[in-house]
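Peer 1: test case, fold it:
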Amino acid sequence: MFPQRIPRKFKDEYKEKLLQRVTLRGPSGDCWTVALAQRGEDIELRNGWRDFVKDHSLEEGDFLVFQHVENSLFNVLMFDKTGCEREDSHFVIQDRDIRAENCCYMRDNKTDRPSTIPREFADNCLPMVSQEIRLRVGSKIWRVSLNRRNVQCTLNKGWAHFVLDNNLETEDYCVLELADTGTSRQPLTLDVHIYRAVEKIVPLKVILP
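Peer 2: All right, here's what the predicted structure looks like:
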């Protein structure tokens, strides 16, 4: 996968647009600058491509669709071995200080039921007993009850208020990042990064008990 050869048909079609560097815009909207290098009759993606692959956790068998936008900018769509779009590619965090193993993404923004946390993240990063935790968006904090029952881990009391206060729609995604594990006096804290399906926010109105 390192380096990556550009298909010749694609190269011939866009050779006038391919400069020494191209910008690849992933599904998250973030951009990566990747250098091009000539090798015989082929053009390869070189410097910067490894970061793009690593940040998106691309594996052998995944396939990408490059869409030319303008000049040297390309949108990149990502699909797994089954042909389904890689949903996790929409929530890539480029910050090198954030470790992927300390994050998970979820889209369960209902106010009338608990929100289920992915099991792998819950088992690796969260307490094994039910307790109150903190959700943090910027400088604002919400206290939410974390409920453990058998193998399931859910956010219960306080979750509906978090959804309403942040105007979370059904198609919005949240990335949960372990900020600190807490102390005897301070509960565990999860930073929440919100990715919205639409830019315009419509305030939610629900009567809570």
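
Peer 1: every contact and neighbour count from this point should use C-alpha atoms.
Peer 2: OK.

Peer 1: quick one: the strands in the chain?
Peer 2: 4-5, 21-25, 31-39, 42-45, 63-70, 73-79, 103-106, 115-116, 131-137, 140-149, 152-155, 173-180, 189-195 (DSSP state E).

Peer 1: let me have the ones you listed in CSV, extended by mean neighbour count and distance to residue 165.
Peer 2: Formatted as CSV, the strands of the chain follow (neighbours: other Cα atoms under 10 Å; distance: least, Cα to Cα, whole Å):
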stretch, mean neighbour count, distance to residue 165
strand 4-5, 15, 44
strand 21-25, 19, 30
strand 31-39, 16, 30
strand 42-45, 18, 43
strand 63-70, 13, 36
strand 73-79, 18, 32
strand 103-106, 19, 17
strand 115-116, 18, 16
strand 131-137, 18, 11
strand 140-149, 16, 10
strand 152-155, 19, 16
strand 173-180, 20, 14
strand 189-195, 19, 12
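
Peer 1: residue 164: which of those strands is closest?
Peer 2: Closest approach to residue 164 among the strands of the chain (Cα to Cα): strand 140-149, 11.5 Å.

Peer 1: now the angle between strand 131-137 and the closest one, please.
Peer 2: If you take axes from the mean of the first three to the mean of the last three Cα atoms, to 10 degrees, strand 140-149 sits at 140 degrees to strand 131-137.

Peer 1: for strand 140-149, packing partners?
Peer 2: Contacts defined by 3 or more Cα pairs under 8 Å, 6 or more residues apart in numbering; DSSP states H and E place strand 140-149 against strand 131-137, strand 152-155, helix 159-165.

Peer 1: one more sequence to fold, the one below, so I can look at both together:
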Amino acid sequence: MLTVSHVLMITSFSFILLNLGYFFPLSFCWFTYLSWGFKAVLTSAAASEFTLERALHFLFLFKASRYHLQMARSAPVPAFFQVLVGDFSEKLKMPTAFVNDFNGPALCKLRGPNGKCWDVKLEEKNNDLFFHKGWKKFVKDNYLEEGDFLVFNYDGNSLFSVTIYDESACEMDMEEAKRKRSTGGLVGQMRDYVMPGETRLRIIEFKSEHLCFKRTMETHRLYQLNIPIIIARAKGLMSKRTIELRDPSNRSWPVAVTPMEDGRTLMNKGWCDCYKANQIKKGNTVVFEFVKGHVKLHIVRDEGYEVMLTGPNIVY
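Peer 2: Prediction:
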């Protein structure tokens, strides 16, 4: 006779056999085992002592063992991190410990926080492995700066998922980074003007109470840069040998100043190191703001913006 104990035992056994399908291939004929289990339960003397409490306990133990089996089968995802320092915009070195166990293809994909992927070619040099061709575009498109902290998770199939952390030690807000970093952190109002002929002009209005000037970088300005005569005289630069520049990361750069016979004052030695470290490129606009004791730099990398300086001490 089919008793309550039999029903409990059959139900428990059915649950387990049904869940075995999670671990075994579909071709596994667990229906056969289920039929065998029903027969064994109906003829088992132990079924008479199979209470509801024991059935629940049995199911709990099975679920716990299944969980641990899942955890054991889940291999850890290979990963590494890198802090962006120095000249990281052209290529980025992988950690040696990761490379020793890496056997992926020469062409990989980097998936950014927004889900978009970039093709990046790996370069081997002196037994080191670098993200190289394509890496520069990934840096530019994700507004990466020195000091950013990147975590690379490798899925084993030529794909790296990249998580980006900024100076706040939290995941980077990409929209905020786009707004702030593409305009060099300038605090001002962005405006779009439609000029005659339907030409759209994008303007950043930068207000300052300090003496300041701007320069759009050209090839000759990457090595030395002319300071307006009015500012040089107002700040007494003709009698100084160096000035201190502060970049957007608040790093200090001592730069030599040289007065010329025609009245101009040039920034030269030290300026080249500053622009290289900040990845200043031809076409970028740099605002030089003379605050107390140093010159603050604002770098606008987006060439689609025209910077308009406003204030009582603006010099062009």
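
Peer 1: how close are the two chains, by TM-score?
Peer 2: After superposition, the two chains reach a TM-score (TM-score structural alignment, normalised by the length of structure 1) of 0.45; 115 aligned residues with a Cα RMSD of 3.6 Å.

Peer 1: re the thing from before, with distance to residue 25 of structure 1 as extra columns, can I get the helices and strands packed on strand 140-149 of structure 1 in TSV?
Peer 2: TSV is the format used below for those (distance: least, Cα to Cα, whole Å):
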stretch	distance to residue 25 of structure 1
strand 131-137	25
strand 152-155	33
helix 159-165	29
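
Peer 1: looking at the strands of structure 1, spot the one closest to residue 123 of structure 1.
Peer 2: Of all the strands of structure 1, strand 152-155 comes closest under Cα to Cα, at 8.7 Å.

Peer 1: out of the strands of structure 1, the one nearest residue 13 of structure 1 is which?
Peer 2: Residue 13 of structure 1 sits nearest to strand 63-70 of all the strands of structure 1, at 10.5 Å, using Cα to Cα.

Peer 1: report all helices and strands that the closest one contacts.
Peer 2: strand 73-79.

Peer 1: among the helices and strands packed on strand 140-149 of structure 1, which comes closest to residue 121 of structure 1?
Peer 2: strand 152-155 (9.8 Å).

Peer 1: coming back round to it: any chance of the strands of structure 1 in CSV, plus distance to residue 161 of structure 1?
Peer 2: Formatted as CSV, the strands of structure 1 follow (distance: least, Cα to Cα, whole Å):
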stretch, distance to residue 161 of structure 1
strand 4-5, 46
strand 21-25, 34
strand 31-39, 33
strand 42-45, 46
strand 63-70, 39
strand 73-79, 34
strand 103-106, 17
strand 115-116, 12
strand 131-137, 11
strand 140-149, 8
strand 152-155, 11
strand 173-180, 15
strand 189-195, 14
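
Peer 1: out of those, the one nearest residue 11 of structure 1 is which?
Peer 2: Closest approach to residue 11 of structure 1 among those is made by strand 42-45 (7.4 Å; Cα to Cα).

Peer 1: for that closest one, name the packing helices and strands.
Peer 2: On a contact count with 3+ Cα pairs under 8 Å, 6+ apart, strand 42-45 of structure 1 meets strand 4-5, strand 31-39.

Peer 1: for residue 135 of structure 1, find the nearest of the ones you listed.
Peer 2: Relative to residue 135 of structure 1, the nearest member of these by Cα to Cα is strand 31-39, separated by 27.8 Å.

Peer 1: if we can go back for a sec, which among the helices and strands packed on strand 42-45 of structure 1 is found nearest to residue 154 of structure 1?
Peer 2: Distance to residue 154 of structure 1, taken as Cα to Cα, is lowest for strand 31-39 among those, at 33.4 Å.

Peer 1: tell me what that closest one is packed against?
Peer 2: Counting contacts by 3+ Cα pairs under 8 Å, 6+ apart, strand 31-39 of structure 1 packs against strand 21-25, strand 42-45, helix 49-55.

Peer 1: what's the angle from that strand to strand 21-25?
Peer 2: Per the same axes, to 10 degrees, the angle that strand 31-39 of structure 1 makes with strand 21-25 is 140 degrees.

Peer 1: quick check, residue 176 of structure 2 in a helix?
Peer 2: Yes: using DSSP: H, G, I helix; E, B strand; the rest coil, the assignment for residue 176 of structure 2 is a helix.

Peer 1: state the distance from it to residue 286 of structure 2.
Peer 2: 20 Å (Cα to Cα, to the nearest Å).

Peer 1: more neighbours, those two?
Peer 2: Neighbours were counted for residue 176 of structure 2 and for residue 286 using other Cα atoms under 10 Å; residue 286 has more, 20 against 10.

Peer 1: which other helices and strands contact the strand or helix carrying that one?
Peer 2: In the assignment (DSSP states H and E), residue 286 of structure 2 maps to strand 285-291. The helices and strands touching strand 285-291 of structure 2, judged by 3+ Cα pairs under 8 Å, 6+ apart, are strand 211-216, strand 294-300.

Peer 1: show me what counts as buried in it.
Peer 2: Judged by neighbour count (16 or more other Cα atoms under 10 Å), strand 285-291 of structure 2 contains these buried residues: 285-290.

Peer 1: what separation is there between residue 194 of structure 1 and residue 33 of structure 1?
Peer 2: According to Cα to Cα, residue 194 of structure 1 and residue 33 of structure 1 sit 24 Å apart.

Peer 1: rewinding a little: out of the helices and strands packed on strand 285-291 of structure 2, which is closest to residue 188 of structure 2?
Peer 2: Relative to residue 188 of structure 2, the nearest member of these by Cα to Cα is strand 294-300, separated by 11.8 Å.

Peer 1: tilt between the closest one and strand 285-291?
Peer 2: Going by the same axes, to 10 degrees, strand 294-300 of structure 2 makes 160 degrees with strand 285-291.

Peer 1: what's strand 294-300 of structure 2 packed up against?
Peer 2: Using 3+ Cα pairs under 8 Å, 6+ apart as the contact test, the elements touching strand 294-300 of structure 2 are strand 242-246, strand 285-291.

Peer 1: relative to strand 285-291, how tilted is the shortest one?
Peer 2: Read it as strand 242-246 of structure 2. 110 degrees.

Peer 1: show me what strand 242-246 of structure 2 is packed up against.
Peer 2: strand 252-259, strand 294-300.

Peer 1: give me the number of residues near the residue nearest to residue 202 of structure 2 when sequence neighbours are not counted?
Peer 2: If the residues on either side of it in the chain are set aside, residue 202 of structure 2 comes closest to residue 192, at 4.5 Å by Cα to Cα, 6 or more residues apart in numbering. If you count neighbours by other Cα under 10 Å, residue 192 of structure 2 ends up with 11.

Peer 1: ok, residue 305 of structure 2 next?
Peer 2: 19.

Peer 1: right, and it touches residue 202 too?
Peer 2: Yes: contact criterion Cα atoms under 8 Å: residue 305 of structure 2 and residue 202 qualify, at 5.0 Å.
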